[in-house]
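A.B. asks: What follows is a predicted structure for the sequence shown.
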Amino acid sequence: MEREDTTTSPDNTQSESVSVSVPLSAVLRYLIPIAVLLLSANYVNETYGQIRAENLYYPYLIIGVMCVLSLVVIIEETIDLRSVQRDIGTHEALAEYVNQWRVSISLAILIVIYVVLIPVLGFFSASVILMTASMYATGVQRWRLATLVIIATLSLIWLMFIEVLGIQPPAGLIDGQIYDLLPTL
């Protein structure tokens, strides 16, 4: 029978033993980078030979960068786990981990929401929401400058894709209404 050790904190509450906190923290620390590596391998597996190679240079470059960065995160987390304070409970270990990765986790969630919003609202409306929310999540203090950056970025995208290349991004509900009004202006 395994013995469950508990410790009493200064406010007389009991916390879980180290035997739970370190492995659980390790699982969570490796979860995102391993998921990125697995999803990247799956993408390469599904697209290799199915799409012309010259169309895959850029996606494979991005996937390669993501995989290298994921490996760097795994190495850093391994080093951090070796220096983890062994007498903290699971709750404290998870709170420290989430606090350390708060911005990255927020941006990952925002990107998932962005992908869902593009077909519903349209590319430009969803991009305004994503850029505003990501700037808020990263702690931008100068909102006038942030607004200028959003407008300049989306204007450049508009010029490059719609005006120069003639590529129409997904319209969605809001962008579709705006596109309908533009020829009348």
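C.D. replies: That came in fine, so what should we check first?
A.B. asks: only C-alpha atoms for contact and neighbour calcs from this point on.
C.D. replies: Noted.
A.B. asks: Need the residues that contact stretch 40-53.
C.D. replies: By CA atoms under 8 Å, 6 or more residues apart in numbering, the surrounding residues in contact with stretch 40-53 are Tyr60, Ile63, Cys67.
A.B. asks: Tell me, how many residues neighbour the second one?
C.D. replies: Residues contacting Ile63 under the criterion other CA atoms under 10 Å number 19.
A.B. asks: Help me confirm that it is found in a strand?
C.D. replies: No: when the secondary structure is assigned by DSSP: H, G, I helix; E, B strand; the rest coil, Ile63 falls in helix instead of a strand.
A.B. asks: how close does it get to Val44?
C.D. replies: Between Ile63 and Val44 the computed distance is 9 Å (CA to CA, to the nearest Å).
A.B. asks: now swap in the first one and tell me
C.D. replies: Computed as CA to CA, the Tyr60 to Val44 distance reads 8 Å.
A.B. asks: ok, structure two:
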Amino acid sequence: MSTRGVNEKTENSVSEQTEKVDHTIIRLVKKLAFPTLVLAFCLMYLNSTWNRLELSTLVYPYAILLLTLALVAVIYAKEIFDTLSKPTATLSISESVKRLLSEWDVSILVVVTAIGYIAIMETVGFFPASFLAIVTIMYIGGVQNWRLIGVVSIATLIAVYILFVVVLGIRPPSGYVQIEFTVPW
């Protein structure tokens, strides 16, 4: 191996060691996001079943819930202890947030699109809201061909219409804007 290769490896390892990591708070948020989501779902389940169902039917689900809550508590304790016990050079909170947003920008836009989809469905109805959501998510996902986006969106909605409205007889939300499709058969 040449000395040039050894020098490059040494320089790379030094730069990797001095690279700053995200701020402690941001690292904790990243590590605890999923356990927090699990905790939220557990609490929502508990809220939706408490005093509504007979306790004898909930013994097994509540045992699983209790086990899940215990595991979440252990994960919280471990991650907090591990993160706080290892002091490292960190970025500022604003730099860490910028890095986080640049890593998760597509995911954040998809979540915002989903929230918008749910919000406008009652107003404009299922099919127009679904069309907008499909177009937006395809564009966010990197599809730049508008013809492809249009064809896929329309084909998907036609398939959904045939399956749910025609075959199964399910009426999706129509919203305040009444758009009725009639089937000739």
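C.D. replies: Yep, that arrived. Computed from a predicted structure; not experimentally measured.
A.B. asks: before we move on, which element is the spatially most central residue of structure 1 in?
C.D. replies: Geometric centre of structure 1, nearest residue: Ala108, 2.0 Å, by CA atoms, centre = their mean. Using DSSP states H and E, Ala108 of structure 1 sits within helix 102-121.
A.B. asks: helices and strands around that helix, which ones?
C.D. replies: Counting contacts by 3 or more CA pairs under 8 Å, 6 or more residues apart in numbering; DSSP states H and E, helix 102-121 of structure 1 is packed against helix 123-137, helix 172-181.
A.B. asks: mind redoing it with 10 Å?
C.D. replies: Using 3 or more CA pairs under 10 Å, 6 or more residues apart in numbering; DSSP states H and E as the contact definition, the elements that helix 102-121 of structure 1 packs against are helix 90-100, helix 123-137, helix 172-181.
A.B. asks: right, and these - which one's nearest Ile34 of structure 1?
C.D. replies: Minimum separation from Ile34 of structure 1 across those (CA to CA) falls at helix 90-100, 16.4 Å.
A.B. asks: In that closest one, which residues are buried?
C.D. replies: The neighbour-count check on helix 90-100 of structure 1 (16 or more other CA atoms under 10 Å) flags Thr90, Ala93, Leu94 as buried.
A.B. asks: Likewise for stretch 176-185 of structure 2?
C.D. replies: By neighbour count on 16+ other CA under 10 Å, the buried set for stretch 176-185 of structure 2 is empty.
A.B. asks: Test my guess that Ile88 of structure 1 contacts Ser25.
C.D. replies: No: taking contacts as CA atoms under 10 Å, Ile88 of structure 1 lies outside contact range of Ser25: 11.0 Å.
A.B. asks: More neighbours: these two, which one.
C.D. replies: More crowded of Ile88 of structure 1 and Ser25, by other CA under 10 Å: Ser25, with 21 against 17.
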